[in-house]
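S.K.: fold the following.
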Amino acid sequence: MTFHISLEDPGQPDVLKLLADGEAYGAALYPAESNHYLPIDALRAAHVRFVVARDDHGQAVGTGAIALNHGWAELKRMWVAPAARGRGLSRMLLANLEARATSAGIFVIRLETGIENHEALGLYERSGYIRREAFADYLPDPLSVFMEKTFRD
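M.R.: Prediction:
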């Protein structure tokens, strides 16, 4: 199976379902104050690149976003439907978002994820992300892991 990743509007019904599934997963693991989701309107902001992965049948099976800031970007809303896992889609989404950041001249990407998101932590570590302290508006949280990757410009 092949996947197609492109910029899309996050408000489409099939995409909203994926986003809701990701939020439900987070809510089952963490209290509300430890979940940091960008709402739909924020995902549509000019500085955000929101991508959707679709399978050969056009079904939305993954999402991700990168928020471009001054000098750095933040990875947000990475989610792959359980039925599409194990095929390298998370790596493809991550690479797509990293390429969007670097092509915009941003060479530092940061993220926040939860301590129980073992698959995500493994993906990020294998992809060169290292742990760091809280950044931007985040407060230190024993349920959060903050990471960063620097690219050469």
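
S.K.: contacts, neighbours, all on C-alpha from now
M.R.: Noted.

S.K.: the helices in this structure, which residues?
M.R.: Chain-ordered helices for the chain, with DSSP state H as the definition, fall at 13-29, 40-43, 89-103, 118-126.

S.K.: to check against the first, give me the structure of this:
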Amino acid sequence: MTVEVVPWEDPAVAALRTEQQAELAARYGSQGDLVQVLPTEEMLVTVLVRVDGEPAGCGSVRDASGYGPGCGELKRMYVRPDLRGRGLSRLVLTRLEAEAVRRGVRRLVLETGVRQPESIGLYRSAGYTSIPRYGPYVDDEESVCFERSLV
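M.R.: Alright, predicted model coming up:
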């Protein structure tokens, strides 16, 4: 297993994001994430996990300084379904948090959905606390938002 920092545009990560959006569309009966387009220039760091050389999971941190100084936002956290239950999502999260701190991020926020209990469990067990829905998720009843201080 390897964990590496890669560009947001990395083809393996792009393929994983496409899979994630298809899974979200199946769960919620929509097109996937409410925010479809994430500008490359806003992405601070992207992490790719490989198992036996094959892409297995990913995640990114976006510049979210619009929500406060030193704020980043977790985006596109995903692990392929056949590889879940092995701690890969926690590995991605831990690496993203460390990389975010290196880039001056002091607080992370995130949005996930009410139909993603595995995600909610991961974030709660990692020390994230519930916050009111923010930004584009304010009126989305199926959104759940969290934050964690990194300092």
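
S.K.: still on that earlier bit, okay, the helices of the first structure, which one's buried deepest?
M.R.: helix 89-103 (a mean of 19; mean count of other C-alpha atoms under 10 Å).

S.K.: what are the ranges of the strands in the second structure?
M.R.: For the second structure, applying DSSP state E gives strands covering 2-6, 43-51, 54-63, 71-79, 107-113, 129-131, 143-149.

S.K.: and for the second structure, the residue most distant from the center?
M.R.: Among the C-alpha atoms of the second structure, the one most distant from their mean position (C-alpha atoms, centre = their mean) is that of Asp52, at 22.5 Å.

S.K.: dump the strands of the second structure into a markdown table; add distance to Glu99 of the second structure and mean neighbour count as well.
M.R.: Converted to a markdown table, the strands of the second structure look like this (distance: least, C-alpha to C-alpha, whole Å; neighbours: other C-alpha atoms under 10 Å):
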| stretch | distance to Glu99 of the second structure | mean neighbour count |
| --- | --- | --- |
| strand 2-6 | 9 | 15 |
| strand 43-51 | 7 | 21 |
| strand 54-63 | 9 | 24 |
| strand 71-79 | 11 | 23 |
| strand 107-113 | 12 | 22 |
| strand 129-131 | 20 | 15 |
| strand 143-149 | 14 | 20 |
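
S.K.: got JSON lines for those strands, with distance to Ala12 of the second structure too?
M.R.: As requested, these are arranged in JSON lines below (distance: least, C-alpha to C-alpha, whole Å):
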{"stretch": "strand 2-6", "distance to Ala12 of the second structure": "10"}
{"stretch": "strand 43-51", "distance to Ala12 of the second structure": "8"}
{"stretch": "strand 54-63", "distance to Ala12 of the second structure": "6"}
{"stretch": "strand 71-79", "distance to Ala12 of the second structure": "12"}
{"stretch": "strand 107-113", "distance to Ala12 of the second structure": "22"}
{"stretch": "strand 129-131", "distance to Ala12 of the second structure": "31"}
{"stretch": "strand 143-149", "distance to Ala12 of the second structure": "27"}
